[in-house]
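>>> Just need the structure, nothing else, for what follows:
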Amino acid sequence: MATRGFTFVADEPHNGAIDEGPTPTEYLLMALASCTAQTLRQYVDYKYDDAGDITVEINYHEPEREGAERYLQRTITLSEEPDPDDLKVMHDIAEKSPVTLLIQFAWSVRTEFVGPR
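Below is the predicted model:
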């Protein structure tokens, strides 16, 4: 895979195949985590002199029973304790990060096949 001059490897290792890179799903989860962290970083660097570290973990929860909800669990860990009012603002900012909005609002995928070019 390539974009803007960067090259990446995506892999779906199975049946003993070599594990050469993250899976497409892992790339999606990394995109959400990194976008959340970068969006929060912009806010805390503006607000505080020493904002500390931001860690974002994303876990995909596959339903165990028919009809149960699928969801992504985002856990944000801050190395510094913010003011409770700032924590509410940070929560709102995380909910409005670009990849969060893309995932929440892109409810359909439309596929088209085209002939050779």
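
>>> contacts and neighbour counts: CA atoms only from here.
OK.

>>> which one's the longest helix in this structure?
The residue-count maximum for a helix in the chain (DSSP state H) belongs to helix 24-47.

>>> Name the residues of it that come out as buried.
Buried residues in helix 24-47, counted by 16 or more other C-alpha atoms under 10 Å: 26, 29-37, 39-41, 44.

>>> What of stretch 96-103?
For stretch 96-103, burial by neighbour count (16+ other C-alpha under 10 Å) applies to 97, 98, 99, 100.

>>> can you give me how far it is from the chain middle?
Taking C-alpha atoms, centre = their mean, to the nearest Å, one finds stretch 96-103 lying 9 Å from the centre of the chain it belongs to.

>>> Same question for stretch 28-40.
Taking C-alpha atoms, centre = their mean, one finds stretch 28-40 lying 4 Å from the centre of the chain it belongs to.

>>> Tell me the spacing between residue 34 and residue 55.
Separation of residue 34 from residue 55 (C-alpha to C-alpha, to the nearest Å) stands at 9 Å.

>>> got it, and residue 73?
Applying C-alpha to C-alpha, the value for residue 73 to residue 55 is 14 Å.

>>> Counting by contacts, list what the longest helix of the chain packs against.
Using 3 or more C-alpha pairs under 8 Å, 6 or more residues apart in numbering; DSSP states H and E as the contact test, the elements touching helix 24-47 are strand 54-61, helix 84-95, helix 98-105.

>>> so it versus strand 54-61, what angle?
If you take axes from the mean of the first three to the mean of the last three C-alpha atoms, to 10 degrees, helix 24-47 sits at 150 degrees to strand 54-61.

>>> next up, for comparison:
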Amino acid sequence: MAEARVVSADDPGKGGLQMMLAAGPARIVADQPLEAGGLDLGPTPHELVSAGLAACATQTLRLYANLKGWPLGHVHVAVAHRKDEAQSPPDAFEVTVRLQGPLSPEQTERLLQIADHCPVHRMLAAGARVTTAVG
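Predicted coordinates:
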């Protein structure tokens, strides 16, 4: 098993919903929209999960196309998260992939299949164990 890279969130305790996230060398502000009591200074936690799915699908597509030597140009992956309590599970992610480059229809179809096999997609589809402890 690979060693886990730790991502952290810090709340400075000043009363807002803005959190400073540390992920590797990057620092990102997470927040909530104005209507949810935040200042809308950064993505929400659900948007960060969606961003992880979009990034993973995009990287997976690039790696696969490079491995195959396919002429994949620009890749755009958009993810929308919706919650419907009447459904099971209530959370749904809709992934839209836009590919550019002189790809054959067969290559395009295969890349769309590959997008569904990125590790984050597989993790979300399978579920995950989460444990919480005081540290």
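
>>> Any idea what the TM-score comes out to?
The TM-score (TM-score structural alignment, normalised by the length of the first structure) is 0.77; 112 aligned residues with a C-alpha RMSD of 2.4 Å.

>>> could you check the angle helix 84-95 makes with the longest helix of the first structure?
Using the same axes, to 10 degrees: helix 24-47 of the first structure against helix 84-95 is 140 degrees.

>>> contact partners of helix 24-47 of the first structure?
10-12, 51, 54-59, 74, 90, 93-94, 97-100 (C-alpha atoms under 8 Å, 6 or more residues apart in numbering).

>>> try 10 Å this time
9-12, 21-23, 50-60, 72, 74-77, 82, 86, 89-103 (C-alpha atoms under 10 Å, 6 or more residues apart in numbering).

>>> and if you look at stretch 89-107 of the first structure?
28-29, 31-41, 43-44, 74, 76, 82-84, 86-88.

>>> Same question for stretch 26-43 of the second structure.
By C-alpha under 10 Å, 6+ apart, stretch 26-43 of the second structure touches 7-10, 16-22, 44-51.

>>> how about it: buried residues?
29, 30, 31, 32, 38, 40, 41, 42, 43.

>>> from those, which single one is nearest residue 132 of the second structure?
Within the buried residues of stretch 26-43 of the second structure, proximity to residue 132 of the second structure (C-alpha to C-alpha) peaks at residue 30, which comes in at 20.4 Å.

>>> Aligned counterpart of that closest one in the first structure, please.
Using TM-score structural alignment, the equivalent of residue 30 of the second structure in the first structure is residue 10.

>>> give me the element that match is part of.
Residue 10 of the first structure belongs to no helix or strand when elements are defined using DSSP states H and E.

>>> Endpoint to endpoint, stretch 50-68 of the first structure covers what distance?
Start-to-end span of stretch 50-68 of the first structure (C-alpha to C-alpha) is 42 Å.

>>> If we go by neighbour counts, what in that stretch is buried?
Neighbour counts over stretch 50-68 of the first structure (16+ other C-alpha under 10 Å) mark 51, 54, 56, 57, 58 as buried.

>>> Identify the residue of the second structure aligned to the fourth one.
In other words, residue 57 of the first structure. Taking TM-score structural alignment, the alignment pairs residue 57 of the first structure with residue 78 from the second structure.

>>> In space, what's closest to that match - neighbours in sequence excluded?
Closest residue to residue 78 of the second structure apart from its sequence neighbours, by C-alpha to C-alpha, 6 or more residues apart in numbering: residue 96 at 5.2 Å.

>>> so what's that neighbour up against?
By C-alpha under 10 Å, 6+ apart, residue 96 of the second structure lies in contact with 54, 76, 77, 78, 79, 80, 112, 115.

>>> And it, how far from residue 50 of the second structure?
The gap separating residue 96 of the second structure from residue 50 of the second structure is 12 Å, by C-alpha to C-alpha.

>>> swap in residue 79 of the second structure?
Using C-alpha to C-alpha, we find residue 79 of the second structure at a distance of 6 Å from residue 50 of the second structure.
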